[in-house]
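>>> Provided below for reference: sequence and predicted model.
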Amino acid sequence: MNFKFINKGLFFVMGIILFGVVVSCTDDDVFQLDDKEIKFSNYHVDWEQKGALVIISDIVNGFYNFADGGDAAIGFTVDDFGGNATAVNVYKSLNGGAPVLFKTLNSFPSTINTTLAEAADGLIDLGSVKLLDQFVYTFDIATADGSFPSGESLVVNVSCPSDLGGTYTAATSGQSTDSCCPGTVTVTSTVELTDAGGGVYTISDWSGGIYQAWYEVYGVDAAYVAAGGVSTTIKDVCDVISAEFTEPFGTATTLTGSVDADSGVITFSWVTGYDDTATVVLTPM
């Protein structure tokens, strides 16, 4: 009897059961805002006290385009929910440094449009800003009941334009450490990248089709894949691809690769906590 077979199969089944339990439970922590479900605890707010929340929406660009220098611009809308905020203080920080006050908002919703020069002001000399620098906007909320920090934040990278959304043919070759599928396996499939803005994409199947080929016996079948079971978020920063996520059997997985700027071909490799590994080549269709 193969222990890993039992381990993977049991984890997958228990995951399905626990998912059913989680989505079926509701409590006063959960609120519905239009078509969006909001949990106060996700924002580090005590739902019993019904504190106000900061809601970020309508993000424009999502990154500072390094090629545009100080004129690189982003925009986003700040709104409150749940506590009738009288003011929101917006702070900015760079690469994990101490936050400084950026501006105070007194009406909601409010739209913020800001440039890289404005983001850098008071944090770093504009000429010293470099690719992969990360500006983070955080928020404090003032209400009639007092002021407190919001758990919401907006991360804005200094990056390059990215246009990878579309349909790709995936050619994947890899090796599983499970006894179900020894040796090197090669598969082809179709993968979709959906643009989420700011160089972030949802990839429909990060495994490039090989998880279904390996682990259909454990339930990773066509229906599971179609339901998003092997979907995740990847990031493109100046043609460098990366992601960190949990694969269907519960282990941490890292993904790294690159984009060929001339052909648009994306090549990445990933490795799971089981040491399953594969290389995926995505060719635009």
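Thanks, I have the structure now. Numbering: from 1, shown residues only.
>>> contacts and neighbour counts: CA atoms only from here.
Noted.
>>> and the helices in the stretch 151-285 of the chain?
Ranges of helices in the stretch 151-285 of the chain, per DSSP state H, counting those that start in this stretch, are 210-215, 222-226.
>>> just name the most buried of these.
Among the helices of the stretch 151-285 of the chain, the stretch with the highest mean neighbour count (mean count of other CA atoms under 10 Å) is helix 210-215, at a mean of 20.
>>> what sits against Lys103?
By CA atoms under 8 Å, 6 or more residues apart in numbering, Lys103 lies in contact with 89-91.
>>> redo the helices of the stretch 151-285 of the chain as a markdown table? Include distance to Gln32.
Compiled in a markdown table, those are given as follows (distance: least, CA to CA, whole Å):
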| stretch | distance to Gln32 |
| --- | --- |
| helix 210-215 | 35 |
| helix 222-226 | 27 |
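>>> quick one, which of those helices is nearest to Thr232?
helix 222-226 (11.5 Å; CA to CA).
>>> relative to Gly83, which of the helices of the stretch 151-285 of the chain is closest?
Per CA to CA, nearest to Gly83 of the helices of the stretch 151-285 of the chain: helix 222-226, 39.3 Å.
>>> Phe76 touches Phe63, doesn't it?
No. Contact between Phe76 and Phe63 fails when scored by CA atoms under 8 Å: they sit 11.3 Å apart.
>>> between those two, tell me which one has more neighbours.
Phe63 (24 against 17; other CA atoms under 10 Å).
>>> ok, that one - contacts?
Per CA under 8 Å, 6+ apart, neighbours of Phe63: 73-74, 156-159, 198-199.
>>> if we can go back for a sec, out of the helices of the stretch 151-285 of the chain, nearest to Ser258?
helix 210-215 (19.7 Å).
>>> which positions in the host helix or strand of Thr138 come out as buried?
Here Thr138, judged by DSSP states H and E, is contained in strand 134-143. With burial defined by 16 or more other CA atoms under 10 Å, the residues of strand 134-143 counted as buried are 134-142.
>>> dropping in the other structure now:
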Amino acid sequence: MKKIKTILLIIATITFTVSCEDDGGTSVIPLEEGAAPNLVKATSAPAFIDQVKAQNGEPITLEFNVSIAQGNPASTDIIGVYTTFAGPVYNAVLFSNVTLPQDFSLTTADVVAAFSEIDSGADLQVGDMLTITTRFTMPDGTILDIVSPDGVKGGTGTNIQTTVLFTTVLNYPVSCTSNLGGTHSFVSSNLQAITGTCPSGDVSGTVTWTDQGGGIYLTSDLGFGQYGTTCWSDSPATSGGATFSDACNLIISGGQDQYGLTYTWVITDVNGPEMSLSWSNDYGDSGDVVLTREGGVDWPDLFTQ
């Protein structure tokens, strides 16, 4: 399979970790206890912040539930991290010293009031992202952050692990209504791999984009058939994090495959039902693809930056 060295490294790391937890004698090295939340968006509430409504002053109310998935924190704050598309990142405490589990609601007016850097709904721009998570204070005074102040998931709580069993952050992109879901056909060409012999001709297939809400889509193949060719003879490049966003026709890539590789898409042309783009990942794979929209429907005027 692809990335065999990475797999071997993971196995070696697991072996090392197990050996460190127990020295083989009577003493066992204690592991520091952590905590993690579980956050769930209300299905009846918006999954994104509608830029048009926000800028027109129309009411938007985000609703979500927060519970403790594991651990026993002494106190909990609900934290907001607002990442602007331009680059700056803002931080605020949305709710202090809360009791969990609990349902919460947050209006755009609340968002403006919470972040001193945001003056009004007109400041909410396409491509911005509001991330909601928790800050736990443990009984010994240790503070566990899920997201660090610069907006990077991981924070200071080194014991908090990413898991498929619960959701530690909620993302609310500033976006517009989007409808890109479906099973689209593709023709890939110019496939490249840092190690491997790729086919010289075209490769055709289909890719499914599943609407996750809020302009976020899960794709069944970030590399449009490249992994399945002689480049790697592997399964499609996808995972639970293989997502991209449509922010009012601005396509924001950056999804990750099953190996944790990040993909960048660059749209080069949109012509009716056909869209051309080039892609690459941070392992050296790349390719060009022409996507034909399901049903032959014209694509919107999509673009990347």
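Looks like it came in fine. Since the model is a prediction, treat every value here as computed from it, not as a measurement.
>>> the helices of the stretch 151-285 of structure 1: which one's closest to Ala117 of structure 1?
Judging the helices of the stretch 151-285 of structure 1 by CA to CA, what sits closest to Ala117 of structure 1 is helix 222-226, at 43.5 Å.
>>> if we can go back for a sec, could you dump the contacts of Lys103 of structure 1 to JSON lines with secondary structure and distance to Gly97 of structure 1?
JSON lines is the format used below for those (DSSP: H, G, I helix; E, B strand; the rest coil; distance: CA to CA, whole Å):
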{"residue": "Asn89", "secondary structure": "strand", "distance to Gly97 of structure 1": "18"}
{"residue": "Val90", "secondary structure": "strand", "distance to Gly97 of structure 1": "15"}
{"residue": "Tyr91", "secondary structure": "strand", "distance to Gly97 of structure 1": "12"}
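>>> between those, which sits nearest Thr177 of structure 1?
Distance to Thr177 of structure 1 across the contacts of Lys103 of structure 1 (CA to CA) is lowest for Tyr91, with 47.0 Å.
>>> which residue comes closest to the closest one once chain neighbours are left out?
For Tyr91 of structure 1, ignoring the flanking residues on the chain, the nearest one in space by CA to CA, 6 or more residues apart in numbering is Leu101 at 4.4 Å.
>>> mind checking what the one you found lines up with in structure 2?
With TM-score structural alignment defining the correspondence, Leu101 of structure 1 maps onto Val93 in structure 2.
>>> quick one: contacts for its match?
Per CA under 8 Å, 6+ apart, neighbours of Val93 of structure 2: 77-80, 114.
>>> what's the spacing between it and Ile4 of structure 2?
In this view, Val93 of structure 2 and Ile4 of structure 2 are 43 Å apart by CA to CA, to the nearest Å.
>>> who's in contact with the residue nearest the centre of structure 1?
The centroid of structure 1 falls nearest to Thr233 when counting by CA atoms, centre = their mean (5.1 Å). With contacts defined as CA under 8 Å, 6+ apart, Thr233 of structure 1 is in contact with 200-203, 243.
>>> cutoff 6 Å now
Counting by CA atoms under 6 Å, 6 or more residues apart in numbering, Thr233 of structure 1 touches 201-202.
>>> and for the one 3 residues further on?
The contact partners of Asp236 of structure 1, taken as CA under 6 Å, 6+ apart, are Gly199.
>>> identify the residue of structure 2 aligned to Val191 of structure 1.
In structure 2, Val191 of structure 1 lands on Val207 (TM-score structural alignment).
>>> so its match is in contact with His184, correct?
Yes. Contact criterion CA atoms under 6 Å: Val207 of structure 2 and His184 qualify, at 5.4 Å.
>>> and the helix or strand where Leu9 of structure 2 lies, how far from the chain's centre?
Using DSSP H and E, Leu9 of structure 2 sits within helix 4-21. Mean-position distance between helix 4-21 of structure 2 and its chain equals 26 Å (CA atoms, centre = their mean, to the nearest Å).
>>> show the subsequent helix or strand relative to it.
Beyond helix 4-21 of structure 2 on the C-terminal side, the first helix or strand identified by DSSP H and E is strand 36-41.
>>> what range in structure 1 matches the helix or strand just after that following strand?
With elements assigned by DSSP H and E, the helix or strand that comes after strand 36-41 of structure 2 is strand 49-50. Strand 49-50 of structure 2 corresponds to residues 64-65 in structure 1, going by TM-score structural alignment.
>>> that stretch vs structure 2, average offset?
The superposed stretch 64-65 of structure 1 is, by mean CA distance after the TM-score superposition for structure 1, a mean 0.7 Å from where its aligned residues fall in structure 2.
>>> who touches stretch 55-74 of structure 2?
34-42, 45-46, 100-108, 121-122, 136-139.
>>> buried stuff in it?
By 16+ other CA under 10 Å, the buried positions in stretch 55-74 of structure 2 come out as 60, 62-64, 66-69, 73.
>>> between those residues, which is closest to Tyr227 of structure 2?
Distances from Tyr227 of structure 2 to the buried residues of stretch 55-74 of structure 2, taken by CA to CA, are shortest for Ala69, at 35.6 Å.
>>> aligned counterpart of that closest one in structure 1, please.
Aligned partner of Ala69 of structure 2 by TM-score structural alignment: Phe81.
>>> Ile251 of structure 2 too?
Per TM-score structural alignment, Ile251 of structure 2 is aligned with Ile241.
>>> circling back: export the buried residues of stretch 55-74 of structure 2 as TSV, with columns for distance to Gly196 of structure 2 and secondary structure.
As requested, these are arranged in TSV below (distance: CA to CA, whole Å; DSSP: H, G, I helix; E, B strand; the rest coil):
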residue	distance to Gly196 of structure 2	secondary structure
Ile60	50	coil
Leu62	47	strand
Glu63	48	strand
Phe64	46	strand
Val66	46	strand
Ser67	46	strand
Ile68	46	strand
Ala69	43	strand
Pro73	49	coil
